[in-house]
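1. what follows is a protein structure lacking sequence information:
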């Protein structure tokens, strides 16, 4: 006698994502249930969603198709990058990656040196790819962010300052539409800030009371001058010296600069994370923008926001922890390593200590590959 559907659903919802992948091989019906929207909604309702990290690798000169991986966390057994199926349609260089809902949106980019307006979607429940409606404009290296369940995109066009350049995608209606940018004023709707080197920042006020940034680098290069990871209202960043630092933007801003403090206990990692132009080892940090703190700086009169205030590389967060990736050249192969760092703020002196939960060699690849992006998806 078979079990009731709801009982099976609620039981499977309690299983970890990695084990669900193994269970999906048992039968077609279980595989269908694991990948269903009901499973996703049940895990959300029960507060059992997990942070999954996806990594996209590419070659320096684009000679090979992009490769996608998921970071499998196996507790004491070590972490590994596991390849996932690639789409049947052509890979795109210089695309923009956005995580929303149960998947990753790959926006714009170039195909054989031609800028494209194509948009594709990776459903992280099933690791299947699909094509979505194209944007109104072809874009490379665009800036994008999620706001109120929609994806806003700006920049990356030849006519970068066109009033019709920003556009928004509604996943419910599967449509793109233009976004009107009002005059550059500081109010509760929109502001536009011009920073040094013609960095332009468009800011939209969300229904949840948060600011979201969309940076357009008018110089045309791929520098991202503002980044970091926000954990428990604190901003974390990694400097060129390999030291992970933190600040409290609400109380730590002094005369246009932030007061940065070292995260203690991570001396064993500093040598790996230190940027050295004479060494092939390179830091591979990718993360999310410090939107709320940038807005705070603007309201205090610092019109450049966070530009120039963050000491170095961006870092990624996952479930409240910091997860950096770095590479090490061994012979004729390049090894990718990652660490997971939990954080503890001590009441006695207010200092923050990092605890290295694990350090793992997660993948070995050709030395001409590098990490294009790493993206968090909550499943």
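-> Yes, it's here. For clarity, every value in this text was computed on a predicted model and none was experimentally measured.
2. alpha carbons only for contacts and neighbour counts from here, please
-> Fine.
3. residues near the residue nearest to residue 271 when sequence neighbours are not counted, how many?
-> Nearest non-adjacent residue to residue 271, counting by CA to CA, 6 or more residues apart in numbering: residue 242, 6.6 Å away. Residue 242: 21 surrounding residues under other CA atoms under 10 Å.
4. mind checking the SS state of residue 242?
-> Three-state call for residue 242 (DSSP: H, G, I helix; E, B strand; the rest coil): coil.
5. show me what contacts it?
-> Residue 242 makes contacts with 269-275, as judged by CA atoms under 8 Å, 6 or more residues apart in numbering.
6. distance of it from residue 199?
-> According to CA to CA, to the nearest Å, residue 242 and residue 199 sit 26 Å apart.
7. now residue 45
-> Per CA to CA, residue 45 is found 41 Å from residue 199.
8. okay, those two: which has more neighbours?
-> Comparing residue 45 with residue 199 by other CA under 10 Å, the one with more neighbours is residue 199, at 17 against 10.
9. surely the more buried one touches residue 223?
-> No: using CA atoms under 8 Å, residue 199 makes no contact with residue 223, being 10.0 Å away.
10. now for the two: what residues contact both?
-> residue 217.
11. re earlier: tell me which two of the contacts of residue 242 sit farthest apart.
-> Using CA to CA, the contacts of residue 242 reach their maximum pairwise distance at 269 and 275, which is 12.2 Å.
12. and these two? Which one has more around it.
-> Neighbours per residue, other CA under 10 Å: of residue 269 and residue 275, the larger number sits with residue 275, 19 against 16.
13. that one contacts residue 282, correct?
-> Yes: Residue 275 lies in contact with residue 282 (CA under 8 Å); the separation is 6.3 Å.
14. so how far is residue 333 from residue 190?
-> Per CA to CA, residue 190 is found 48 Å from residue 333.
15. which one's more surrounded, the two?
-> Shown here are residue 190 and residue 333; by other CA under 10 Å, residue 190 has more neighbours (17 against 14).
16. second structure for comparison follows:
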């Protein structure tokens, strides 16, 4: 280990980038220098160049009274499929804590939120570790959330503007070429089958999708009397977590929601678990919800 300490930082980083993330916890305990390198944005940038499926979790730390980034990796203490959260040294910003988020390549896009108008977006480059402000959308709406989806690397945002003439506004952003917002002919959204699917927070609890070829929003996926908390697409299957219905998947052929059932259990997260978040990870559905500690569930 003494020979490792004599090497320059860039050489050590190139060694660490080839070590599984599940080992970083132990490595960071060896010395202050290694801990600093493990948490450094440069190591995270180098790892982001490797092809992999990653989850980034942004959490509020009550002890530090601040927000903190984590990434998910397999636990080194067991041979089973158990995971642990590893802290990351990425920028912390209160403004993005309640934004709609979407990922294109190595960048995470934060659109609107409770603390910013909906026309504002922020972009986190996971390779460089830099958080920047992106180009504003054309129309500023007063509602705090927006339906956001990615189709063919283009970002679609569906918003409802409130006023004398209440209507739906759809804008599209091309991050690879024009990098500008253009108009396209209370929601959460995921992309599926060349459509942008949205779940409405309104009284009717109706979902819908924005069909790209037709350039219009169609209503479908009705589930009255229940409120969607979050949605996620895994292997072309649309999942949603409802406040009372729990975790369900949508059958596009039957146009109906079905509770997720296995031979052993029905997965529902009861009562106060109203801040559930879901994400695709390594072909599985990862579900997180708050408790005395961050709790997670991985579903094939």
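-> Nice, I can see it. Just so it is clear, the model here is predicted, and its values are computed rather than measured.
17. care to give me the TM-score?
-> Once superposed, chain against chain, the TM-score is 0.61 (TM-score structural alignment, normalised by the length of structure 2); 254 aligned residues with a CA RMSD of 5.0 Å.
18. rewinding a little: can you select the buried ones from the contacts of residue 242 of structure 1 in PyMOL?
-> Of the contacts of residue 242 of structure 1, the buried ones can be selected in PyMOL as follows, counting by 16 or more other CA atoms under 10 Å:
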select buried, resi 269+270+272+273+274+275
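19. which of the contacts of residue 242 of structure 1 lies closest to residue 109 of structure 1?
-> Nearest to residue 109 of structure 1 out of the contacts of residue 242 of structure 1 is residue 275 (CA to CA; 27.9 Å).
20. what's the counterpart of the closest one in structure 2?
-> Aligned counterpart of residue 275 of structure 1 in structure 2: residue 270 (TM-score structural alignment).
21. its match: what's it in contact with?
-> So residue 270 of structure 2 contacts 244, 246 (CA under 8 Å, 6+ apart).
22. ok so it is a helix residue?
-> No: per three-state DSSP, residue 270 of structure 2 lies outside any helix segment and is coil.
23. distance of it from residue 118 of structure 2?
-> The spacing between residue 270 of structure 2 and residue 118 of structure 2, counted by CA to CA, is 31 Å.
24. secondary structure class for residue 298 of structure 1?
-> helix.
25. what about the helices in the stretch 1-150 of structure 2?
-> For the stretch 1-150 of structure 2, applying DSSP state H, counting those that start in this stretch gives helices covering 2-5, 9-16, 24-27, 32-38, 41-48.
26. of the ones you listed, which is nearest residue 289 of structure 2?
-> From the helices of the stretch 1-150 of structure 2, taking CA to CA, the stretch that ends up closest is helix 24-27, at 22.9 Å.
27. helices or strands up against that closest one?
-> Applying 3 or more CA pairs under 8 Å, 6 or more residues apart in numbering; DSSP states H and E, we find helix 24-27 of structure 2 packed against helix 32-38.
28. give me the nearest residue to residue 36 of structure 1, chain neighbours excluded.
-> In space, residue 36 of structure 1 is closest to residue 125, 7.8 Å off (CA to CA, 6+ apart).
29. the one you found matches what in structure 2?
-> Counting by TM-score structural alignment, residue 125 of structure 1 corresponds to residue 127 in structure 2.
30. surely its match and residue 105 touch.
-> No: Residue 127 of structure 2 is not in contact with residue 105 according to CA under 8 Å; the separation is 10.2 Å.
31. of these two, who's got more company?
-> Neighbour totals were compared for residue 127 of structure 2 and residue 105, and residue 127 leads with 17 against 11 (other CA under 10 Å).
32. what residues are up against the more buried one?
-> Contacts for residue 127 of structure 2 were tallied using CA under 8 Å, 6+ apart; they are 41-42, 44-49, 106.
33. go again using 10 Å as the cut-off
-> By CA atoms under 10 Å, 6 or more residues apart in numbering, the contact list for residue 127 of structure 2 reads 41-49, 106-107.
34. now that we have these, which one has the most neighbours?
-> Counting neighbours by other CA under 10 Å, the top entry in the contacts of residue 127 of structure 2 is residue 43, with 24 neighbours.
35. excluding its backbone neighbours, what's nearest it?
-> In this structure, residue 43 of structure 2 finds its nearest non-sequential neighbour in residue 13, 6.0 Å apart by CA to CA, 6+ apart.
36. neighbours of that neighbour, how many?
-> The tally of other residues near residue 13 of structure 2 (other CA under 10 Å) stands at 21.
37. distance of it from residue 116 of structure 2?
-> Counting by CA to CA, the gap from residue 13 of structure 2 to residue 116 of structure 2 is 37 Å.
38. what do you get for residue 290 of structure 2?
-> Going from residue 290 of structure 2 to residue 116 of structure 2 by CA to CA gives 24 Å.
39. with residue 54 of structure 2 instead?
-> Distance, residue 54 of structure 2 to residue 116 of structure 2, using CA to CA: 27 Å.
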